[in-house]
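Colleague: pasting the structure only:
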């Protein structure tokens, strides 16, 4: 009977870790990691973690921030600002600045990658030409 009561308590209060992990496409270990870092604070019913809609929303923002290349420290800063700034003005201003920095970094990386690709193509052409040249010289012998 106790397990049934506990399950209903979880259903009423939010979602369990397995359901949230499945919903977000992450492992339970990932959820526990972000909890350890202080980014989400699910309720506890006994030893069971219970995630509210707010927790799930925060996790979606965390995962999006990671996907976009932001550090855990930066993500925590954005989330903390959201909690203390009711109008979210400071949060949005800092976010805009960090996004601009991230775009600049990615554009520099793209330029470096394009330069590297060009250089590699040149090396490939030179090496292939040398192989063809050696192959013709050997076929004449």
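Modeller: Thanks, I have the structure now. These figures come from a predicted structure and were not determined experimentally.
Colleague: going by C-alpha atoms from here, please, whenever you check contacts or count neighbours.
Modeller: Will do.
Colleague: and the helix or strand that contains residue 10, what's buried?
Modeller: Residue 10 is located in helix 2-13, with elements delineated by DSSP states H and E. For helix 2-13, burial by neighbour count (16 or more other CA atoms under 10 Å) applies to residue 10.
Colleague: for that helix, packing partners?
Modeller: In this structure, helix 2-13 packs against strand 48-51, with contacts taken as 3 or more CA pairs under 8 Å, 6 or more residues apart in numbering; DSSP states H and E.
Colleague: just checking, next helix/strand downstream of the strand it packs on?
Modeller: By DSSP H and E, the next helix or strand past strand 48-51 is helix 53-67.
Colleague: what separates the longest helix seen in the chain from the chain centre, distance-wise?
Modeller: Among all segments of the chain classified by DSSP state H, the helix with the greatest residue count is helix 89-140. Here helix 89-140 is found 24 Å from its chain centre; the criterion is CA atoms, centre = their mean, to the nearest Å.
Colleague: below is an additional structure, to be compared with the one above:
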């Protein structure tokens, strides 16, 4: 069975060993320990997959608790109805949050456009006043 060191995984996924240790502290990874005093972490192919799922969840903007739920689902028997319902709930919550962010961004962009237009208008008035005073 393939195993990986923390350094190998950090290199492969372009993250720091510290990030991997953080995910371990959060219960997302559970490497075995080897060597003197159990200092060396050894990651299985399954742990590598958990890390991959964690990083994918982070890219999607999921919270660590949602990511942990997904990783925990991966650890349990696959494709159970409860597992799929739970996954759909996570996705629905995340979709709603992203849609709200998109709406907020659209409102902010409209406000910025209004301020830009007003500022340009004021600059145009200032130029007209300067030109009329200079005549």
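Modeller: Structure's in. What do you need? Bear in mind that the values here come from a model prediction, so they are computed numbers and not experimental data.
Colleague: picking up where we left off before, now do the helix holding residue 10 of structure 1 against helix 53-67, angle only.
Modeller: Regarding helix 2-13 of structure 1 and helix 53-67, their directions subtend 70 degrees when assessed with axes from the mean of the first three to the mean of the last three CA atoms, to 10 degrees.
Colleague: give me the contacts around helix 2-13 of structure 1.
Modeller: Counting contacts by CA atoms under 8 Å, 6 or more residues apart in numbering, the residues outside helix 2-13 of structure 1 that touch it are 16, 45, 50-52.
Colleague: okay, and the longest helix of structure 1 goes to which residues in structure 2?
Modeller: In the comparison with structure 2, helix 89-140 of structure 1 aligns to the range 81-132 (TM-score structural alignment).
Colleague: which residue is nearest the middle of structure 1?
Modeller: If you average the C-alpha coordinates of structure 1 and look for the closest C-alpha using CA atoms, centre = their mean, you land on residue 66, 2.3 Å from that point.
Colleague: any idea what it aligns with in structure 2?
Modeller: Matched by TM-score structural alignment, residue 66 of structure 1 corresponds to residue 58 in structure 2.
Colleague: need the contact list for that match.
Modeller: Applying CA under 8 Å, 6+ apart, the residues near residue 58 of structure 2 are 64, 67.
Colleague: one more: residue 5 of structure 2?
Modeller: Applying CA under 8 Å, 6+ apart, the residues near residue 5 of structure 2 are 40-43.
Colleague: now the counterpart of it in structure 1: how far from residue 46 of structure 1?
Modeller: Superposed on structure 1 with TM-score structural alignment, residue 5 of structure 2 falls opposite residue 16. Separation of residue 16 of structure 1 from residue 46 of structure 1 (CA to CA, to the nearest Å) stands at 12 Å.
Colleague: same question for residue 61 of structure 1.
Modeller: Note on residue 61 of structure 1: its distance to residue 46 of structure 1, by CA to CA, is 27 Å.
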